[in-house]
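J.: okay, here's the prediction I keep looking at, along with the sequence it came from:
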Amino acid sequence: MTTVQSPPAPPTAIRPRVVARTGLYAVLAANVAVVTVFFAQAGFASNSLIVIGRLLGLYGALVMAFQLLLVARLPWLDRRIGMDRLTSWHRWTGFALLWTLLGHLVFIAFGYAEGTDTGPVGEVVDLAETTEGILRALVAFALILVIGATSARYARRRLAYETWHFIHLYTYVAVVLAFTHQVAVGTTFTASSAATTYWYTVWGVALGSVALGRLVLPLWRNLRHRFRVSAVVPESDNVVSIHITGRDLDRLPAQAGQFFLWRFLTKDRWWQANPFSLSAAPDGTGLRLTAKTVGAGTAALRHLKVGTRVFAEGPYGAFTTLHRRKTESLLIAGGVGVTPIRALLEDLEGHAVVIYRVSAERDAVLYGELAELARAKGAELHLLTGPPVPDKLAPRELARLVPDIADRDVFLCGPPPMMNAVLRTLGDMGVPKQQIHFERFSLAG
């Protein structure tokens, strides 16, 4: 087994995730301040309800633009923060957007209805019929309501990813409608040339980021690398490895621990994109993913033909050596979650302990490769088998296997219940949060 390894960055006091997160907060805070200044310069209406409503509308427009930045899949942000965390932030800012726009609508309606006999609902209807841009804003708000409803945990669990994704494409329709509403009736937007330039810049950067990360980069990388299936290797009855080749793969900025969205361009599967981690560290000549059968889509992978064209979006994820804090590591894998762990072991330097948790030995996919790598790198490898109870990853057991666990980086990947239990255990054992690295498969947007 030969690999081309780039030496990982040594542990540093500078934390990339903190830098990226702080940068995002600073950008958002600075824009909130700028919006507030432009709003004050534009002058206030005599009605305080209208003043509050207009300010909430401006903040809503800013939050909407910020949301686009979170789902843009920009490599710099993704590698430092991670798609799962960006998705979580996107979700919460989405609810913030919903309440902000609702407040905008309510305050504007009651503000314009003050001193009239029409009432807030009648005033909204009258504005929609007589004022340019209001009807578009109401349609945008209705779309955001539908999108917000499908993002609720109850609905999300019951919708197929493709259905959920299709509904969320209407977000872009809502963005366009909201922007044209702002252009048509936004007094702050037209109050000065500086304000007009600012808002065009905000929306241009937000939409441009989405176009770059979601369209331009994937198209450019696939045209450049021309991915194809080079081999299909069954690992067990329900697990298969797909080897990918292409052009100039040494220039593909992929790292061990990351994942791609893979589309295999066959007649019946070209429209499906599935996230699979790299199960081997990129060596500049090929890529490998390893998938477990969980449905018709993954079951069809073992029938792929050599030469099948592949459209790959990525690499994505912050589950890499970039975030190391210590020179020694502990890698914990559960089930098929071993795939990024196996790739990370190949890439990590320094002493490593690997714990692989499965129900039975026959479920230990890639165990032979793990054992070979462990011998070559001087790592400790522990295979833990058996039912979930008793917990073989409880504090006492982990302390026995890894007495110096608090002095190691911990990389964790496995089924959600196992990951949640291990995260609680690591907290109980006093392992600092900045030394715990994990990522859940969540796609922003």
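T.: Ah, there it is. Residues are numbered from 1 along each chain as shown.
J.: switch to C-alpha atoms for all contacts and neighbour counts from now on
T.: Will do.
J.: helix/strand/coil for the residue of the chain positioned farthest from its centre?
T.: Distance from the centre of the chain peaks at residue 117, with 48.9 Å (CA atoms, centre = their mean). When classified by DSSP: H, G, I helix; E, B strand; the rest coil, residue 117 comes out as coil.
J.: OK, contacts around it?
T.: Neighbouring residues of residue 117 by CA atoms under 8 Å, 6 or more residues apart in numbering: there are none.
J.: if we use 10 Å, what do you get?
T.: residue 123 (CA atoms under 10 Å, 6 or more residues apart in numbering).
J.: likewise for the one 4 residues further on?
T.: Contact analysis of residue 121 by CA under 10 Å, 6+ apart lists 106, 109-110, 113, 127.
J.: pull out the buried positions in the host helix or strand of it.
T.: Assigned by DSSP states H and E, residue 121 falls within helix 119-130. By 16 or more other CA atoms under 10 Å, the buried positions in helix 119-130 come out as 120, 123-124, 127-128.
J.: check the residues you listed against residue 222 and report the nearest one.
T.: Distance to residue 222, by CA to CA, is smallest for residue 128 among the buried residues of helix 119-130, at 45.6 Å.
J.: ok, now which ones touch residue 252?
T.: 221, 224-225, 282, 284, 314-315.
J.: list the buried residues of whichever strand or helix holds residue 25.
T.: Assigning secondary structure by DSSP H and E places residue 25 in helix 16-42. Using 16+ other CA under 10 Å as the test for burial, helix 16-42 gives 16-17, 20, 24, 31, 35-36, 38-39, 42.
J.: wait, is residue 305 part of a strand?
T.: No. Assigned with three-state DSSP, residue 305 falls outside any strand and is coil.
J.: let me know the secondary structure of the residue lying closest to it once chain neighbours are set aside.
T.: Among residues not flanking residue 305 along the chain, residue 229 sits closest, at 7.2 Å (CA to CA, 6 or more residues apart in numbering). For residue 229, the secondary-structure state derived from three-state DSSP is strand.
J.: try this one next to it:
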Amino acid sequence: MLTAYGMIWTFLILNLLIVELMFLNPKTPAHNTLTSAGRFLGLHLGFVLALQLLLIARLPFLDRRIGMDRLTTWHRWTGFTIFWLVVLHPTFVLLGYAELDDISFLAEIANLAKQMPVLLGMIAAGLVGVVAISSVRLARRALSYEAWHAVHLVVYAIVVLAVIHQVYEGSAYKSNEFTQLYWWGLWAFAIGALLTGRVVVPLVRNARHRLKVAAVISESPDVVSVHLTGRNLGELRARPGQFFLWRFLGHNAWWQVNPFSLSAAPDGRSLRLTAKGIGSTSAGLRQLPIGTRVFAEGPYGAFTSARRVREDAVLIAGGIGVTPIRALLEDETLTGDIVVLYRVRTPGEAVLLGELQNLARLRQARLHLLTGRTGEGNQPFSAGNLLGLVPDIAQRDVFVCGPAAMTNAVLRSLRQLGVPARQRHAETFRLAS
């Protein structure tokens, strides 16, 4: 039986074989070698664009088996592949036509831009460049999450422009009825998945469950918990460790959305999120009026007990990353011996600590609060210190959520300690748009 990864590779290889055959058997031959190279790059650009739509469609099959973090890594690399194909495809086409028309490269740009389908393709290429620049690490750090997400909404405009461009300019997939049926079937599947996952399902779910704010509780000067109620919440089938994308109607604009984990195990009657005031949305949550309508997408994420393969577990939290860890500790399906490691600079920063202590007593789990500034004399997540805290860590599933630097340090130590990859589970909120 094929695993999820086996099914993905099979899908990719079969589709790539069809794409290569389409390139080798075009309806009309290319004018010269340069335009042939441009056609090759354009055909693969269309294919990779369709794959990107599937990656951001939040398909349950992929989300539950692969996890949003890994999917987002794929999304990032696919995005930069698209960027370079967008640069190279028109470059070779323009060079080819410039040679054919015996004019300069720049003159050929002005010449082809007079054709509306080509102009739309150029606009789409420019928008791809904007999205790519906003995703470079330096730019990403300078932008708020809300601004970064808003920039990525131009993906929808790119899709429309790309489809129009292909209708008028594509030739490699017009060899025969089969190639046309395949190509537009692939794009229909990708666009349909995107609209279903990002528009239809969220609209239906929110109309059915009608979430609203029931209480807002201050956990610390910069951390707040929001309790939500609604109708038939058990039908959401949310699990401890998962997250939703939240919009608080009237509190922020419709295009502003934030990923927050559930900080308590869902009970079918209410949901709770706990957030630290970092961006404009999270910082203003404590001013939410009771009764505010909430639009939520999800649940998402594979950071759940369903991924574990061993009986015992280690739950590692850093800072506000404690939220999904606290929910997992409450999860009754997470059986066996449990060790919790909670990393903060000072005890005063340990939000939800009282709840963790109560749950640890109830579950007979061991809870270690690790404090102090990280330095040469304090490396709580070095391989040696982890082994000292949990001597049998290689025989446990390890769930970790916290700042990127901490998470990377933990994963590095786990590899040194020989913890198999299937036992390492991380949630880092590198969320695809």
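T.: All right, it came through fine. Fair warning: this is a prediction, and the values are worked out from it, not measured in the lab.
J.: rewinding a little: which one of the buried residues of helix 119-130 of structure 1 is nearest to residue 297 of structure 1?
T.: Using CA to CA, residue 128 comes nearest to residue 297 of structure 1 of those, at 46.4 Å.
J.: distance of the aligned partner of the closest one in structure 2 from residue 121 of structure 2?
T.: Using TM-score structural alignment as the criterion, residue 128 of structure 1 maps onto residue 113 of structure 2. Distance, residue 113 of structure 2 to residue 121 of structure 2, using CA to CA, to the nearest Å: 9 Å.
J.: quick one: the strands in the stretch 101-250 of structure 1, in order.
T.: In the stretch 101-250 of structure 1, the strands defined using DSSP state E, counting those that start in this stretch lie at 228-234, 239-245.
J.: which of the residues in the first one are buried?
T.: By 16+ other CA under 10 Å, the buried positions in strand 228-234 of structure 1 come out as 228-232.
J.: do stretch 183-192 of structure 2 as well
T.: Applying 16+ other CA under 10 Å to stretch 183-192 of structure 2 flags 183, 186-187, 190-192 as buried.
J.: whereabouts in structure 1 does it align?
T.: With TM-score structural alignment as the criterion, stretch 183-192 of structure 2 aligns to 199-208.
J.: neighbouring contacts of the matching stretch?
T.: Contacts with stretch 199-208 of structure 1, where a contact means CA under 10 Å, 6+ apart, come from 31, 35, 58, 61-62, 64-72, 172, 175-176, 179, 182-183, 188-190, 194-195, 198, 209-211, 214, 216.
J.: how big is the offset of that stretch relative to structure 2?
T.: Stretch 199-208 of structure 1, aligned to structure 2 and superposed, deviates on average by 1.2 Å (mean CA distance after the TM-score superposition for structure 1).
J.: show me the contacts for the aligned residue in structure 2 for residue 358 of structure 1.
T.: Aligned counterpart of residue 358 of structure 1 in structure 2: residue 344 (TM-score structural alignment). For residue 344 of structure 2, the contacting residues are 317-320, 322, 350-351, 369-374, by CA under 10 Å, 6+ apart.
J.: tabulate the residues you listed (TSV), appending secondary structure.
T.: Shown next, in TSV, are the contacts of residue 344 of structure 2 (three-state DSSP):
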residue	secondary structure
317	strand
318	strand
319	helix
320	helix
322	helix
350	coil
351	coil
369	strand
370	strand
371	coil
372	coil
373	coil
374	coil
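J.: make TSV from those and add distance to residue 85 of structure 2 and neighbour count to it.
T.: As requested, the contacts of residue 344 of structure 2 are exported to TSV (distance: CA to CA, whole Å; neighbours: other CA atoms under 10 Å):
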residue	distance to residue 85 of structure 2	neighbour count
317	40	26
318	39	22
319	40	18
320	39	23
322	40	28
350	47	22
351	46	21
369	49	15
370	47	20
371	48	17
372	47	14
373	45	14
374	42	13
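J.: with the residues you listed in mind, which one is nearest to residue 310 of structure 2?
T.: residue 317 (19.5 Å).
J.: for the equivalent of that closest one over in structure 1, which residues are in contact?
T.: Using TM-score structural alignment, the partner of residue 317 of structure 2 in structure 1 is residue 333. The contact partners of residue 333 of structure 1, taken as CA under 10 Å, 6+ apart, are 339-342, 354-358, 383, 411-415, 418-419.
J.: buried subset of those residues?
T.: Those of the contacts of residue 333 of structure 1 that meet the buried threshold are 339-342, 354-358, 411-414, 418-419, by 16+ other CA under 10 Å.
J.: which two of these have the greatest separation?
T.: Top of the distance list for these (CA to CA): 342 and 418, 17.8 Å.
J.: tabulate the buried residues of strand 228-234 of structure 1 (a markdown table), appending distance to residue 159 of structure 1.
T.: As requested, the buried residues of strand 228-234 of structure 1 are arranged in a markdown table below (distance: CA to CA, whole Å):
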| residue | distance to residue 159 of structure 1 |
| --- | --- |
| 228 | 31 |
| 229 | 30 |
| 230 | 34 |
| 231 | 33 |
| 232 | 31 |
